[in-house]
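S.K.: this is the structure alone, sequence omitted:
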């Protein structure tokens, strides 16, 4: 007798992001091969069951017409991509997402797929994330949503939103852990050679791989100094003196070009650098704190709690090398 599967509906449209689709489906397939019971039954659903041309140019065959799918479903997952605005503006597509959401145990979006959930009213009164590049647009268009552009993913009740692209993998692994336990989720992560247990509240963008500072030489010079000299005096007076501007002017420049004060930027840079040292080295916490410019291990601890919701020791225990 065949074991009934968990019905996972992945809704896509033209100009969807292929990697987001494959992250979800590959995690589910790997979970099945690692013994998920009941297994997952993933189906790609598209408008009228037509093939969809992904943003990369590749064409994917549909497995179901979105309009013909009836509940119940275990999970409904809306992917993102360049076509998200057209999808969110398609009243018929949005209505079928709304209909299926009512008969699904879980509902999720990946990346700009949050636009579709927002148009369907499914994020009203909830905290949600999306790709950092459209977070402002989503918040302005839907003030009823508490948009947080920082985390990799957010789970608010039965509704989940993921930041974009490979965060689809993180969210789907979290679903596997919820459904089948942490041992299977770890097994899937190992098979996929991916980051194990990357927490949802981890920042979308590391400051060390963020986009270049937009077109202001003074800000760029100060940022370069901060990231290269974390253990120096990086107070606003010292930074302003180095830049040859007033403290008030430097703060205004940072707010205009980076959306945060110099002090907040420094704290974030130091915390991220500390997180890398904790994972990649066996330095004691006191040495990590000193190298990254924190006055004490307690200051480091508080910074970690504020940014990651965990302590430095817990971060190292979870993410550090086990070799």
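M.R.: Yes, it's here. This one's a predicted model, so the numbers in the text were calculated from it and none came from an experiment.
S.K.: please count neighbours and contacts with C-alpha atoms only from this point.
M.R.: OK.
S.K.: mind listing what's buried in the longest helix along the chain?
M.R.: Determined from DSSP state H, the single longest helix within the chain is helix 262-280. For helix 262-280, burial by neighbour count (16 or more other C-alpha atoms under 10 Å) applies to 262, 265-275, 277-279.
S.K.: with respect to residue 227, which of those residues is nearest?
M.R.: Proximity of the buried residues of helix 262-280 to residue 227 (C-alpha to C-alpha) peaks at residue 269, which lies at 6.7 Å.
S.K.: gap between the closest one and residue 152?
M.R.: Here the criterion is C-alpha to C-alpha, to the nearest Å. By it, residue 269 lies 18 Å from residue 152.
S.K.: now do residue 238
M.R.: 34 Å.
S.K.: swap in residue 81?
M.R.: For residue 81, the distance to residue 152 - C-alpha to C-alpha - is 17 Å.
S.K.: can you pull out the helices in the stretch 151-300 of the chain?
M.R.: 167-180, 182-191, 217-228, 236-243, 247-258, 262-280, 285-291, 297-308 (DSSP state H, counting those that start in this stretch).
S.K.: how far off centre is the fourth one?
M.R.: So that's helix 236-243. On the basis of C-alpha atoms, centre = their mean, to the nearest Å, helix 236-243 is displaced by 34 Å from the centre of the chain it belongs to.
S.K.: next: the fifth one.
M.R.: Using C-alpha atoms, centre = their mean, the distance from the centre of helix 247-258 to the centre of the chain it belongs to is 27 Å.
S.K.: so which elements touch that helix?
M.R.: helix 217-228, helix 236-243, helix 262-280 (3 or more C-alpha pairs under 8 Å, 6 or more residues apart in numbering; DSSP states H and E).
S.K.: wait, which of those is closest to residue 299?
M.R.: Closest of those to residue 299 is helix 262-280, at 10.2 Å (criterion: C-alpha to C-alpha).
S.K.: against which helices or strands is that closest one packed?
M.R.: Contact analysis of helix 262-280 by 3+ C-alpha pairs under 8 Å, 6+ apart lists helix 217-228, helix 247-258, helix 285-291, helix 297-308, helix 312-319 as its packing neighbours.
S.K.: tell me the buried residues in the shortest one?
M.R.: Neighbour counts over helix 285-291 (16+ other C-alpha under 10 Å) mark 285, 287-291 as buried.
S.K.: can you tell me which of these is nearest residue 125?
M.R.: Nearest member of the buried residues of helix 285-291 to residue 125, counting by C-alpha to C-alpha, is residue 289, at 38.8 Å.
S.K.: measure the closest one to residue 64 for me?
M.R.: 54 Å.
S.K.: quick revisit: who's more crowded, residue 81 and residue 152?
M.R.: Just comparing residue 81 and residue 152: by other C-alpha atoms under 10 Å the higher neighbour count belongs to residue 152, 29 against 25.
S.K.: A further structure is provided below for comparison with the first:
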């Protein structure tokens, strides 16, 4: 007797002129690469739809074909609204917004990539919800949709059956999180490995990495190699004396040159890197606070507690509880 074919989970990408190609291609690739861990069978059926079904221009020379949204009469498992330069114009287009509303009414789960959140807002899907978009446009989203609680920090947010993400590559993180919800963590990690994704990032992580911020601040690139080494050796001695010795400078001259180049003292830069690393451990592992403090170079959990309070306003134990609470239950979770 032949095996019964499992129902494919439908993922519909809603696109419009001016979408960002990577906002579309990254998440699309994640879903197309997802297979059942036991049988190897495809688990998702993907489609690109637009209001009129025409060929859609992206922000690159590449255009993509789409299907007319009117053809989709069946329930949709996951609806993904892609971001891009054309998002705000599309959010003011009544035909596009009405089409999105009809698709959303048939969708079990809805997600936006980057500025796709503007279309969700225009369709009334973010009212009373917490959401995020690309950091450049968070202020605009909050202004256009004051009924939405816009959080500028996370790379993605789940509020009930609505998911929103920050810009560009955060769409891949969001797609991996959706796969994890559907198929489990092992399936998500397997796709990440195949795509050579450096790390599977949780939604609570900041859009800005401390190391990247240091690189942007240091316009001369003078301390790029030092920053990379610091990030990989947080448990080592990162005092001014040790760092100055590493770059072959006197402690006083190093401290002066470092602040002139980056706008921060070496001590503050080290603390920021250690706090960022500790946050990831608290978000993604069950390691004790004492162990996290040791790994990240704080030397004691009390020193880490003081750093957390100084930089984040909460101690590590409360941060972990707050973070876990945000991702596991939200005001609208009863809808999901």
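M.R.: Now that the structure is in, tell me what you want to look at. Predicted, not measured: the structure shown is a model, and the values here were computed from it.
S.K.: next, format the helices of the stretch 151-300 of structure 1 as CSV and append distance to residue 4 of structure 1.
M.R.: Shown next, in CSV, are the helices of the stretch 151-300 of structure 1 (distance: least, C-alpha to C-alpha, whole Å):
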stretch, distance to residue 4 of structure 1
helix 167-180, 14
helix 182-191, 19
helix 217-228, 53
helix 236-243, 61
helix 247-258, 50
helix 262-280, 41
helix 285-291, 49
helix 297-308, 38
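S.K.: deepest-packed of these, please.
M.R.: helix 167-180 (a mean of 22; mean count of other C-alpha atoms under 10 Å).
S.K.: check contacts around the equivalent of residue 91 of structure 1 over in structure 2.
M.R.: The equivalent of residue 91 of structure 1 in structure 2 is residue 94 (alignment by TM-score structural alignment). The contact partners of residue 94 of structure 2, by C-alpha atoms under 8 Å, 6 or more residues apart in numbering, come to none.
S.K.: and for residue 182 of structure 1?
M.R.: residue 176.
S.K.: in structure 2, which residue is most central in space?
M.R.: Centroid-nearest residue in structure 2, with C-alpha atoms, centre = their mean: residue 155, separated by 2.7 Å.
S.K.: trace that residue over to structure 1, please.
M.R.: In structure 1, residue 155 of structure 2 lands on residue 152 (TM-score structural alignment).
S.K.: which residues sit in contact with residue 28 of structure 2?
M.R.: Counted by C-alpha under 8 Å, 6+ apart, residue 28 of structure 2 has contacts residue 46.
S.K.: now do stretch 247-254 of structure 1: which range of structure 2 does it align onto?
M.R.: Stretch 247-254 of structure 1 maps onto no residues of structure 2, going by TM-score structural alignment.
S.K.: specify the local secondary structure of residue 108 of structure 1.
M.R.: On the three-state scheme (DSSP: H, G, I helix; E, B strand; the rest coil), residue 108 of structure 1 is labelled strand.
S.K.: no no, residue 44 of structure 1
M.R.: Residue 44 of structure 1 ends up strand, using three-state DSSP.
S.K.: roughly how far does the closest residue to it other than its chain neighbours sit from residue 42 of structure 1?
M.R.: The spatial neighbour of residue 44 of structure 1 that comes closest, neighbours along the chain excluded (C-alpha to C-alpha, 6 or more residues apart in numbering), is residue 10 at 4.9 Å. Remark: distance between residue 10 of structure 1 and residue 42 of structure 1 (C-alpha to C-alpha) = 7 Å.
S.K.: check residue 308 of structure 1 too.
M.R.: 32 Å.
S.K.: for residue 20 of structure 1, same thing?
M.R.: From residue 20 of structure 1 to residue 42 of structure 1 the distance is 14 Å (C-alpha to C-alpha).
S.K.: contact partners for the equivalent of residue 127 of structure 1 over in structure 2?
M.R.: Under the alignment (TM-score structural alignment), residue 127 of structure 1 pairs with residue 130 of structure 2. The neighbourhood of residue 130 of structure 2, defined by C-alpha under 8 Å, 6+ apart, consists of 148-151, 157-159.
S.K.: ok, and these in structure 1?
M.R.: Counting by both residues aligned by TM-score structural alignment, their matches' C-alpha atoms under 8 Å, structure 1 reproduces these contacts from these: 148-151, 157, 159.
S.K.: which ones among those are found in strands?
M.R.: Among these, the residues falling in strands (DSSP state E) are 149-150, 157, 159.
S.K.: let me know the closest of these to residue 32 of structure 2.
M.R.: Checking these one by one against residue 32 of structure 2 (C-alpha to C-alpha), the nearest turns out to be residue 157, at 22.5 Å.
S.K.: would you mind confirming that that closest one is in contact with residue 129?
M.R.: No: applying C-alpha atoms under 8 Å, one finds residue 157 of structure 2 not in contact with residue 129, separated by 10.1 Å.
S.K.: the more surrounded of these two?
M.R.: residue 157 (25 against 18).
S.K.: returning to what we had before: residue 317 of structure 1: which of the buried residues of helix 285-291 of structure 1 is nearest?
M.R.: Using C-alpha to C-alpha, residue 285 comes nearest to residue 317 of structure 1 of those, at 12.6 Å.
S.K.: from residue 298 of structure 1, how far out is that closest one?
M.R.: 10 Å.
S.K.: kindly report the same for residue 279 of structure 1.
M.R.: In terms of C-alpha to C-alpha, residue 279 of structure 1 sits 19 Å off from residue 298 of structure 1.
S.K.: next one: residue 217 of structure 1
M.R.: 35 Å.
S.K.: verify the stated contact: residue 113 of structure 1 with residue 85.
M.R.: No: Residue 113 of structure 1 sits out of contact with residue 85 when judged by C-alpha under 8 Å, with a separation of 9.0 Å.
S.K.: more neighbours: those two, which one.
M.R.: Neighbours were counted for residue 113 of structure 1 and for residue 85 using other C-alpha under 10 Å; residue 113 has more, 31 against 14.
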